[in-house]
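>>> here is my input; please provide its structure:
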Amino acid sequence: MYTPPAFAIDDLDALDRLVGADAFVTLVTVADGAPCASHLPVLYRRDGRRVRLSGHWARPNPQARHEGRALAIVHGPHAYVSPGVYPDKETAARVPTWNYAVAHLGGRLRTFEDEAGLGALVAALSHAQETRIGRDWTFEPDREDHRRQLRGIVGFHLDVDTIEVKFKLGQNHPVANIAAVAADLDARPEPRERAVAALMREHALPAVTAPMQGD
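Predicted coordinates:
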């Protein structure tokens, strides 16, 4: 991923929040020279810089037969930025752009199909989402009809060894431009655009307003 230094984020707490807000990733593999992508909910675990993503495919999905190197793309909020809101739009000849947050997690993919592992995975995934929306469905391992459903899926773990987090939030602009864009996004109706404004205030404004440090 092309990431200018101004947009690179090394704070893994930011990655935690990005995945916590939306744990639905794009998983990319390559087989026989052809890329393959699936869009999947995942469980995310981090211990220091050790990260693991876990999830499952439908068994007929060709990617369920892939192992080895893989890339998971975590999609954060994004928003169109109009040059019309920049205070220096005329003097600097500003043009449209897009602000966004994204992470690329590369690592080694391995699959599993044992009933106990798949049952634990489905139970954990459903618990995370059912809790989030205030529902109470749960996987019941004592039910034969629940266990039978596990035959239709293949599980995976992605043990991550490369982490790239990119927050393109206008850090290369003057502080007045960043503040103006954040205010404009806050006034828009889409939650994802307001989420970008919040990230700009957290990551871009402090970056340009912090005092200079000595050598």
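
>>> when you work out contacts or count neighbours from here on, use the C-alpha atoms and nothing else.
Will do.

>>> to which secondary structure element is the residue of the chain most remote from its centre assigned?
The centre of the chain is farthest from one residue, Thr91, which by C-alpha atoms, centre = their mean lies 36.0 Å away. Here Thr91 sits in a region with no helix or strand, counting by DSSP states H and E.

>>> to compare with the earlier structure, here is another sequence to fold:
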Amino acid sequence: MYNSPHFAVDDRAQLLELIRSHPLGCLVVQGPQGLDANHLPFEVRESEDGQLQLWAHVARANPLWQQLGDGMPVLIVFRAEEGYISPNWYPSKQATHQQVPTWNYRVVHAHGTLRIRDDEKFVRGVVGLLTRRHELRLGQSGEHQPWKMSDAPQDYLQKMLGAIVGLEVDVSRLEGKFKLSQNKSAADQKAVADSLLAAGLTDMGRRMQEQQASESRD
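Next comes the predicted model:
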């Protein structure tokens, strides 16, 4: 992806935080019929030596796992907050009228190689990890009773696990692009963040405010 120096992020911790907080990735592969994309929740696994893996699963009925071989290069795209930016939000526009519309967003591209894991132990582990992580997230409010795999009848659970196939991606490279108006003046950045909040785009507005606060401390 094209990545201006203004927006490029190579801090591993920030990139992994985005993946963990926005785990629905778009897995892009070159299949027999051309480019193919599947939208899957991923679990991040990091070994003691720093090797990064992304785990997921697909339906057994999905031809993806049969068409692709181990070692095939893949790209997984994770996207966080995004929003349209109006030129009218920039104070500098009122003076020069030299602004145009744009779009702010945060994305991480994970490049790696795929391995098919058609074994129950791996699949059960992936489902268990994803379930615990996201049920606990829902339960942080104290009102949600987390669902556990053991809540399902064992014969039903076994049938469901048999209907999916595991995917394991060895990550070779992470690319981050956090486009948050860093190429604009401080006054323009603040005005954009305030306008996003006023327009109801609170996630992007707050993210921009955090970015500006971080830059002011540096």
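
>>> skipping its backbone neighbours, what lies nearest the residue nearest to the spatial centre of the second structure in space?
Geometric centre of the second structure, nearest residue: Phe78, 2.8 Å, by C-alpha atoms, centre = their mean. Leaving aside its sequence neighbours, Phe78 of the second structure sits nearest to Gly25 (C-alpha to C-alpha, 6 or more residues apart in numbering; 4.7 Å).

>>> now the one you found: which helix or strand?
With DSSP H and E as the test, Gly25 of the second structure turns up in strand 24-31.

>>> name the next helix or strand downstream of that strand, please.
By DSSP H and E, the next helix or strand past strand 24-31 of the second structure is strand 34-41.

>>> mind listing what Val9 of the second structure touches?
Neighbouring residues of Val9 of the second structure by C-alpha atoms under 8 Å, 6 or more residues apart in numbering: 15, 175-178.

>>> could you dump these to JSON lines with secondary structure and neighbour count?
Output for the contacts of Val9 of the second structure, formatted as JSON lines (DSSP: H, G, I helix; E, B strand; the rest coil; neighbours: other C-alpha atoms under 10 Å):
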{"residue": "Leu15", "secondary structure": "helix", "neighbour count": "22"}
{"residue": "Glu175", "secondary structure": "strand", "neighbour count": "18"}
{"residue": "Gly176", "secondary structure": "strand", "neighbour count": "23"}
{"residue": "Lys177", "secondary structure": "strand", "neighbour count": "22"}
{"residue": "Phe178", "secondary structure": "strand", "neighbour count": "24"}
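
>>> and those, which is closest to Pro41 of the second structure?
Proximity of the contacts of Val9 of the second structure to Pro41 of the second structure (C-alpha to C-alpha) peaks at Leu15, which lies at 16.1 Å.

>>> okay but that closest one is in contact with Lys177, surely?
No - the pair Leu15 of the second structure and Lys177 does not pass the contact test of C-alpha atoms under 8 Å, sitting 9.2 Å apart.

>>> which neighbours do these two share?
Common neighbours of Leu15 of the second structure and Lys177 (C-alpha under 8 Å, 6+ apart) are 9, 108.

>>> the residue nearest to the centre of the second structure matches what in the first structure?
For Phe78 of the second structure, the aligned residue in the first structure is Val74 (criterion: TM-score structural alignment).

>>> surely that match touches Val102?
Yes - using C-alpha under 8 Å, Val74 of the first structure is in contact with Val102, at 5.7 Å.

>>> touching both of the two, which residues are there?
Residues touching both Val74 of the first structure and Val102 (C-alpha under 8 Å, 6+ apart): Leu18.

>>> what sits against Asp119 of the second structure?
Going by C-alpha under 8 Å, 6+ apart, Asp119 of the second structure touches 165-166.

>>> on that earlier part again, so the strand holding Gly25 of the second structure versus strand 34-41, what angle?
Angle, strand 24-31 of the second structure to strand 34-41, by axes from the mean of the first three to the mean of the last three C-alpha atoms, to 10 degrees: 160 degrees.

>>> secondary structure element holding the residue mapped onto Asp88 of the first structure from the second structure?
Taking TM-score structural alignment, the alignment pairs Asp88 of the first structure with Ser92 from the second structure. In this structure, Ser92 of the second structure sits in helix 91-96 according to DSSP H and E.
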